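Colleague: This is a predicted model, with the sequence first.
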Amino acid sequence: MIDEPVFVRPDLIIEPLVDRFYAWLHTVAPVQAAMNLAYAQVPLLESYLQSPQVHINASRNPELRGGFFVNIDPSRVAEVRDLLTAIKRDRAPMLDFAAAISDGEDLVRQSATGFAMTPLYPKLPAALSGLVEMAYDTNNQPSIRYMEPLVYESPVYTEDRQCVQLSLDTGVERPFILSTPRLPGPDVLELPIPFRHPGLEELCRARLEPTTLGRLREALELDDAQAAQLPRLLTDKPDLAGDRHIGDGGRIRYFGHACLVLQTPEGAVITDPWVSSDAAATGRYTYRDLPDFIDLVLITHGHQDHIVLETLLQLRGRVGTVVVPRSSRGSLADPSLALYLSRLGLPVTEVDDFSEVPFPGGTVIAAPFLGEHADLDIRAKSTYIAKFAGKTVYIGADSSGIEPGLYRYMRRQAGAVDMAFLGMECAGAPLTWLYGALLTAPVTKKMSDSRTLSGSNAAQASAILTELGAAEAYVYAMGEEDWLVGHVMATSYNEDSYQLKQVEEFMTWCSEHGVKADHLYGQHEWKW
């Protein structure tokens, strides 16, 4: 059977891990990964080991959903203790680098008082030597710039942190990715290979093209025990939807959250790809519905629910380029998306505001993205305007209408919009929920709570529609699709939730102003 043709099962999950924690931008990009390891993940494991049952009880409390509690049965305490010991031993350069960042930032705050910074360089921690530059802005505010490409080449970045776990989607919600590491299990095939490993591309291409057990074993460098687990992840025929391509006109399909697939007969674009792997489910599009080749992958920003590595890894070998917004180059809160994804084996194109990227049958224009980042100076965020098949579509992600005048200029630049897709998670998590490990100076709870990861409310969304001149408006599901986002966003709503009330208010406004509108959930299709 080793030479018989096989395909990947449609419900295959590939979970990317770093030191057993779920991999996302801030746990892989080396500067941010060091800070998260030292000031979030290590303290989290230490807290769990002190009181495992407290963590378990909190994990099961719906009111604490999304909190930082380790959801691992106390019977596995020894494994968690071994993980913590290994991290402290093997990641000492990362932990030292994180301490150096904290000390360096404190040095700049205390000693850079408007005078020349040259005397401060010898005082910087040794771990930062050659990897940073200090500077003032025109308001005389000092900061440190981290030379990311060099940090990737330093001991702080090591691919032996990386591994992947292969499993099948059972429909059961996975543990919250920001708090619970993934331990080995009998239903998981664990591969200690980096995310850029060519064997993963061979594996994922088998959704479309046949391979063999022998080829996969060689490509993934499996030993006998690993190879024995592989057949259950494979099948003898592909599961591909017959209508995954179109023959004329244009089409948009909604895959959930902020994921859209835009198609012409010649080409395809996907936004913030995040695809359900539960092939047995109904009422949603899954991997079987994706076109065979995707010309452009549009990434709007670096949050874990918009640049989903487990989906991006499954697209390796079948995308033309991943389009990402350019970062500010070296800011502690703003890692480069291009460096991150290119290191993971993906082809990348960086864009600035109003850069244009063509694809067969259309073109995409990058546009500014306001808000949603807790007022941090983060530049690696972009909305997009897609023009194809005679329509203009605004892809707004979580951008906010806090300054409506921006969208007036966007309309002048790119023309009126036919359809607008908007995010209205307008009561998002506070600053410290996602960025706490990167904050080297304390902030009060009141300050953190005032700075949230929020998209548009009803008034702001209405202002966007007015300025863009859009005839149709569609609000993304806001973490409501539990099969997709429960383990990533850990959101929960009820009929009285402020966010849903704001969506209702916006839907009413659209109805009163002759705008066709809907609040999306599950699969939707628009074809013309």
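Modeller: Sure thing, it's come through.
Colleague: For the rest of this, base every contact and every neighbour count on C-alpha atoms.
Modeller: OK.
Colleague: count of residues packed around the residue lying closest to K501 once chain neighbours are set aside?
Modeller: Nearest residue to K501, sequence neighbours excluded (Cα to Cα, 6 or more residues apart in numbering): E495, at 7.9 Å. E495: 8 surrounding residues under other Cα atoms under 10 Å.
Colleague: roughly how far apart are G256 and Y521?
Modeller: Separation of G256 from Y521 (Cα to Cα, to the nearest Å): 7 Å.
Colleague: Included below, for side-by-side comparison, is a second structure:
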Amino acid sequence: MNNLQDRPHEPRFYLRADAYSEPLILNWYAWPYLLAPVSCAMHFTGRHYRLMRSFVANSHIHISASKEKSLVGGDFVNCSADQVEQVQALITQLEVDYADFFDVRKSITALNALLEKQQGHSLEKLYGDIPPNLRGYVELIYDMQHHADFRLIEGLLFEGDLYKPAAQSLAFGLLSDEGERPFVLSSPRLPDPHSLHFNTAFANPTIDRLFAARTQGLTHSELRALLAEMPAQGGLDAMALFTEAAPERRGQSRSTPMRIRYLGHAGLLIETDQLCVAIDPVIACRASGGEGGAPSFADLPDRLDYICITHTHMDHMCIETLLELRHKTGQVLVPKNSGGNIADPSMKLMLKSLGFSVQEFDEMEEITVGAMRIKAIPFLGEHADLNVRSKTAWCFTFQDFTVFCGADSSCIDPVLYERIARAVGKIDLLFLGMECVGAPMSWLYGALFTKPVARAINESRRFNGADFASAQRMIDIMRPTEVAIYAMGMEPWFKYFMGTDYDVNTHQIEQSDRLLAYCSAAGIHAERLYGSRQWDLECRATPA
């Protein structure tokens, strides 16, 4: 008798659609600037430390602010009164176990002060004056106006003691009955009755098996063995994260040579017979497939040949989503880095530290895979005028159809986009973000400065994307057949990182309404994306 045939059907357990993960570093939500060693130290000592100390000293103010829905995303800690001691413990841990973070801030401050005094003469004699903890990690340089600066040697930093995978963990929770989760950027995540924290480095391959269980499922013995590999804290029962009900997997069949699916926020998925490419994927966990039909993790294909990232901001390079997709991803394509600028950490090195295969693209560089050409396109705007080179739009040409993913482009200099249009040629579908009222520079980069930034400067240099005038200029130059506006912050399931609550009178909506009307008058089909959208395209081979 065959024992395998006689064994009853063994149930499989699937990671629930409403179970969300939060990658953490020292209990704070991991976004790209916490992966790079120096910027991580600067953000912890320049922002997180300040917020935690403020909470411990004035917890009642923070708790009161956290109850106001209109203040979501504000500069306060969303922890409870009974977590004050835990936050104090985090402060102590940072001060004692991660004292080298504070040493880095002191050293960067001292190095900046030293370089400010230089007047164009040789810097070679200054290497001995570099603070010891930075020696061997920096090169002293001048720009072409003889302003002294330094360049971080990031490859060595990722090999050194300042890169701390032991500080990484992965927390899980379940969406509320209303399908919501807490805002992620201003508060540490602490083990509580409603969460489960796995003490594991992000590069741990066990994580891949955990996230693959979204669609593949695990037997009870496989699940038990997986959980045994990762120590956990918190009151949430691990089995509560799983269900025996296999997920519904929408959109797995395709009837045309090319299909484009909107993934929500700024994310797209382009599929052909030979290739599957995701651009800036940010997938929100949804209780039942999602309001508006927004794709879930289960709706994605089993293989992503490429993930293309446009820039380092966390709503485009989302560590949470990338870790969930790592098990099915071939390679991540990223823009070329400027090389050691503290405000522009290497995306390639960050993603390699997470276990990805990564390829950098220079401006206008391209690859051809089967019938698809993928080209990196420079873009302006949304980076507060800082020297950030790690940003690119992406252009995809399949047979006779060209898709231009403009990311957060702003047509500040029309001549650049005229040159791009001549190089790219006909554009059939233009994707463009219109988040035209961005936060001031200090919101993202403030902790990297070692001197206070003047208020007028800070307010002037914002993370502004395209407004109506900018988008109109781009459309007039590129003359696309169709326009899709995305990354508008309207989708409520992304509020956990956007912190926005728009209505019809919001400036961003008013500006995009004007663009929709302008395109309609010009005979260009245009729409503002929300939730779900799919293009099924009958492409034709381009004549030789």
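Modeller: Everything's here; your move. Please read these numbers as outputs of a predicted model, since none were measured by experiment.
Colleague: Mind checking the TM-score on these two?
Modeller: Aligned and superposed, the two chains score 0.95 in TM-score terms (TM-score structural alignment, normalised by the length of structure 1); 526 aligned residues with a Cα RMSD of 2.0 Å.
Colleague: just checking, what residue in structure 2 corresponds to the residue nearest to K501 of structure 1?
Modeller: Alignment note (TM-score structural alignment): E495 of structure 1 maps to V504 of structure 2.
Colleague: so that match makes contact with D513?
Modeller: No. If you go by Cα atoms under 8 Å, V504 of structure 2 and D513 don't touch, sitting 9.4 Å apart.
Colleague: still on that earlier bit, and the match of E495 of structure 1, which of the three is it?
Modeller: Put simply, V504 of structure 2 is coil when judged by DSSP: H, G, I helix; E, B strand; the rest coil.
Colleague: Could you tell me how far stretch 195-215 of structure 2 lies from the centre of the chain?
Modeller: 18 Å (Cα atoms, centre = their mean, to the nearest Å).
Colleague: equivalent range in structure 1 for that stretch?
Modeller: Using TM-score structural alignment, stretch 195-215 of structure 2 pairs with 188-208 in structure 1.
Colleague: Show me the contact partners of that stretch.
Modeller: Stretch 188-208 of structure 1 is contacted from outside by 6-10, 16, 159-160, 162-167, 184, 216, 219-222, 226, 229-230, 238-240, 292, 313-318, 343-346, using Cα atoms under 8 Å, 6 or more residues apart in numbering.
Colleague: Narrow those to those in strands?
Modeller: 7-8, 16, 162-167 (DSSP state E).
Colleague: could I get those residues as TSV with neighbour count and distance to D305 of structure 1?
Modeller: Shown next, in TSV, are those (neighbours: other Cα atoms under 10 Å; distance: Cα to Cα, whole Å):
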residue	neighbour count	distance to D305 of structure 1
F7	24	28
V8	25	25
P16	25	14
Q162	21	20
C163	21	20
V164	24	19
Q165	20	19
L166	18	20
S167	20	20
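Colleague: so V332 of structure 2 makes contact with L304?
Modeller: No. Using Cα under 8 Å, V332 of structure 2 makes no contact with L304, being 9.6 Å away.
Colleague: what's the neighbour count on T491 of structure 1?
Modeller: Quick note: T491 of structure 1 (other Cα under 10 Å) scores 18 neighbours.
Colleague: which residues touch it?
Modeller: Applying Cα under 8 Å, 6+ apart to T491 of structure 1 gives the contacts 65-66, 479-480, 485.
Colleague: how about CSV for these, with secondary structure, neighbour count and distance to P335 of structure 1 added?
Modeller: Below are these laid out as CSV (DSSP: H, G, I helix; E, B strand; the rest coil; neighbours: other Cα atoms under 10 Å; distance: Cα to Cα, whole Å):
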residue, secondary structure, neighbour count, distance to P335 of structure 1
R65, coil, 18, 28
G66, coil, 21, 24
G479, coil, 22, 25
E480, coil, 20, 28
V485, helix, 21, 23
